[in-house]
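> Just need the structure, nothing else, for what follows:
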Amino acid sequence: MRAADPQKLNALVGRLVGDIGVAITGALVVLGDQLGLYKAMADGKPVTSQELAAKTGFRERYIREWLSGQAAAGYIDYDAETDRFSLSPEQALAFAEEDSPAFFAGAFEIVQSMWVDEPKVETAFRSGAGLGWHEHSKCLFRGTERFFRPGYNANLTENWIPALDGVEAKLKEGATVADVGCGHGASTILMAKAYPKARFFGFDYHGASIERAREEAQKAGVGDRIVFERASAKDFPAKQYDLVAMFDCLHDMGDPVGAGRHVRATLGKDGIWMIVEPFAHDSLKDNLNPVGRIFYGASTMICTPASQSQEVGLCLGAQAGEMRLRKVAHDAGFSHFRRATETPFNMVFEARA
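Below is the predicted model:
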């Protein structure tokens, strides 16, 4: 056994203790989210475990332990003098307010799917085969929609679309839009609500997601302006779209270049391909940070296996970076490619033929 530096070992052990705590607390977040415990505390009023149990109808002993664990994590505040727990405004935004730009409870459902589906990914590592999106647990589909929706709510119509050349004006006048890889339709529905004169088409190869998207569109009152259909990125119907959008999905595709060629063939005159991808630098060394850690982990367990399961299997990964995405667009026949805007979690690109 090689000799270890005691200081470095202690630092690593300390980091591991923190990471184990995060992993365990993640299960408590999912539990509290599913049981509605955060929402029951969203008003910020301090409660004892007995009061929260009475309010929710759950057993006090379970509630007490859950509250204690959340307080230890700093996700819930605890007042030792009154023996009461509460959610600060910031904690409520993170765990109780679904439409908050800081809502994170959905993200923990994605993490849950990684643990549940780990044996499937292990098999893929050993065999070299892929693991299709549709082969994952349902918590991935639900968590993905709930995690990305707040970011779309905060940025899509306020910042991203206005950053595209001439697109917002077309949408206000009545453009035709395809949302490819739409999942549960959060992005499609948001655009339909913001631009009532435009016509929207949402496509996804995952049938169950399309069914959910239709239900959500009806609930949102925009079911008459969105057509959701099951189709892949390489065969969705051509309608001379003014805008084809792909939100956080191009890197999951086995043949993103082929998908781009199909997008080019379906765009009308001066049409734009909007590509929203996870934020990443082109060099690995520049992605070794907390955001990169999250995206590389998700890419290992979800994105790369998804691409590997399809034809070509280019496996861009969730940290593809602008240079590789630019090459995909150019190989697909787009001569114009620019980064229109960005957030700490996303890059937004505009491609033209």
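> alpha carbons only for contacts and neighbour counts from here, please
Noted.
> what's around Gln218, how many residues?
When counting by other CA atoms under 10 Å, one arrives at 14 neighbours for Gln218.
> A helix includes it, no?
Yes: judged by DSSP: H, G, I helix; E, B strand; the rest coil, Gln218 forms part of a helix.
> show me the residues around it that make contact.
Asp224 (CA atoms under 8 Å, 6 or more residues apart in numbering).
> From Thr25, how far off is it?
Counting by CA to CA, to the nearest Å, the gap between Gln218 and Thr25 amounts to 35 Å.
> Gln308 too?
Applying CA to CA to Gln308 and Thr25 gives a distance of 31 Å.
> just how off-centre is the biggest helix by length in the chain within its chain?
Scanning the chain for the helix with the most residues, using DSSP state H, yields helix 6-35. Its chain's C-alpha centre and that of helix 6-35 lie 22 Å apart, by CA atoms, centre = their mean, to the nearest Å.
> List the buried residues for that helix?
Within helix 6-35, the residues that count as buried by 16 or more other CA atoms under 10 Å are 25-26, 28-33.
> Now whichever strand or helix holds Val257: buried residues?
Using DSSP states H and E, Val257 sits in helix 256-266. Residues of helix 256-266 classed as buried under the neighbour-count rule (16+ other CA under 10 Å) are 256-264, 266.
> Is it possible to get CSV of the residues you listed that adds distance to Glu98?
Formatted as CSV, the buried residues of helix 256-266 follow (distance: CA to CA, whole Å):
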residue, distance to Glu98
Pro256, 32
Val257, 35
Gly258, 36
Ala259, 32
Gly260, 33
Arg261, 36
His262, 35
Val263, 32
Arg264, 35
Thr266, 35
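> for comparison, sequence B:
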Amino acid sequence: MDHGKVAEFLGQFVADAGAVGSAGAVVIGHRLGLYQALAEGPATPEEFAERTGCVPRYLTEWLRNQAAGGYVSYDPATGAFSLTEEQAFCLADPNGPNLPAAFLIGVGYLKAESKLTEAFRTGDGVAWHEHDDDVFVGCDAFYRPGYVAELVPSWIPALDGVEEKLTAGARVADVGAGLATTSLLMAQAFPRSTVVASDYHAESIGLARKQAAEAGVADRVDFEVATAQTFSGRDYDLVTMFDCLHDMGDPLGAAHHVREALAPDGTWLLVEPYAADRVEDTLNPVGRLYYAGSLFLCTPNALSQEGGYALGAQAGEGPVRRLAEEAGFTRFQRVAQTPFNVVYEIRP
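So this is what the prediction gives:
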């Protein structure tokens, strides 16, 4: 046994174990607005208590935990804690990456651990709607910044002729839309177009309706509780799916239905998690993040549905391409990618 390697592994354990509890601490900070409050300027725990209305003793542990993890900065000369510009952007800025939302998802799906443990023995699924509400709200909040940054400015222009259609006025089906952030972004950017947002999860669609009303686009976005295999409408100029095909038990059935719902010259915009085709190329920090989410959310949801598929969040391009070909699509290309997503243009 190499004791140096043992020590190295124990070091990894300490980092991971500390991250488990710290995830909960990030969520507490998110719920209480602590990051936004700390972004106002440096503060000792006592000063921070006055600023936030929270109890100093709890704040002391929270601030020290966050500083130990590099999420908050500490000045030993003054005893004050603060956020750097970069920390504030990632943790407190509504236009930033909104990293606390990712921890909200994790804390939410960990509540289903006992169900998943039993599923390992039975092979049963754990459906999306069986999870805590933090999962739904957290997913929308975490993915939103990426969609805001990429969907209208980059992904749609990468599609052949789609931006022009949307500008002139097109019919769009946003399938598996969740809280419909993507639907609202398209409706806001292309006011002559109409969007039908669908999801099988009625609670998410209910929240999506509220968001549409608040955004002032309720007249251009319709909502439907439906699966990817049953959403209504035909002759769509554009069908979109964002980070959801791999969650489905019957992605082939969904692909067939998209093919039937598209106009002859329509486009399927499919956005999936970034993944390499070889397992060894996914064994990295991003892959680890996705495999954890896939273990608790994506794969169990697929196994809860009929269809026989369970692609998981790291399926890679190969299986997605084969599904499109089996569904009758003849044109398939990768048109964009980020460190977290791959964007496909699929056409009849």
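> Tell me how the two chains score on TM-score.
In this superposition the chains share a TM-score of 0.98, using TM-score structural alignment, normalised by the length of the second structure; 348 aligned residues with a CA RMSD of 0.9 Å.
> Just give me the match in the first structure for Gln333 of the second structure.
Counting by TM-score structural alignment, Gln333 of the second structure corresponds to Arg338 in the first structure.
> Please apply the same query to Gly249 of the second structure.
In the first structure, Gly249 of the second structure lines up with Gly254, judged by TM-score structural alignment.
> Please tell me I have it right and that match contacts Cys303.
No: using CA atoms under 8 Å, Gly254 of the first structure makes no contact with Cys303, being 9.9 Å away.
> Show me the helices in the stretch 151-300 of the second structure, by range?
In the stretch 151-300 of the second structure, the segments counted as helices under DSSP state H, counting those that start in this stretch are 162-168, 181-189, 202-215, 251-261, 285-293, 299-303.
> Could you check the ones you listed and tell me which one is nearest Asp235 of the second structure?
Closest of these to Asp235 of the second structure is helix 251-261, at 5.7 Å (criterion: CA to CA).
> Count the residues that sit near Asp242 of the first structure.
Using other CA under 10 Å, Asp242 of the first structure has 21 other residues around it.
> how far away is the aligned partner of it in the second structure from Leu59 of the second structure?
Counting by TM-score structural alignment, Asp242 of the first structure lines up with Asp237 in the second structure. Remark: distance between Asp237 of the second structure and Leu59 of the second structure (CA to CA) = 52 Å.
> Please apply the same query to Ala92 of the second structure.
17 Å.
> what do you get for Gly33 of the second structure?
For Gly33 of the second structure, the distance to Leu59 of the second structure (CA to CA) stands at 12 Å.
> so what's the nearest residue to Ser86 of the first structure once chain neighbours are set aside up against?
Of all residues not flanking Ser86 of the first structure in the chain, Pro46 sits nearest, at 4.5 Å (CA to CA, 6 or more residues apart in numbering). By CA under 8 Å, 6+ apart, Pro46 of the first structure lies in contact with 84-87.
> one more time with 10 Å
52, 77-79, 82-88 (CA atoms under 10 Å, 6 or more residues apart in numbering).
> go on, Asp174 of the second structure?
180, 182-183, 186, 195-199, 221, 223, 228, 231, 238-242, 268-269.
> My guess is Asn155 of the first structure contacts Ile161. True?
Yes: with contact defined as CA atoms under 10 Å, Asn155 of the first structure counts as touching Ile161 (8.5 Å).
> out of these two, which sits in the more crowded spot?
A count of neighbours by other CA under 10 Å puts Ile161 above the other of Asn155 of the first structure and Ile161, at 21 against 16.
> how about the more buried one, what's its partner in the second structure?
Match for Ile161 of the first structure (TM-score structural alignment): Ile156.
> Tell me how many other residues surround the residue lying closest to its match once chain neighbours are set aside.
Leaving aside its chain neighbours, Ile156 of the second structure sits nearest to Glu163 (6.0 Å; criterion: CA to CA, 6+ apart). By other CA under 10 Å, the residues close to Glu163 of the second structure number 17.
> With the one 3 residues further on instead?
Residue crowding around Leu166 of the second structure was assessed by other CA under 10 Å; the count is 22.
> any idea what it aligns with in the first structure?
Under the alignment (TM-score structural alignment), Leu166 of the second structure pairs with Leu171 in the first structure.
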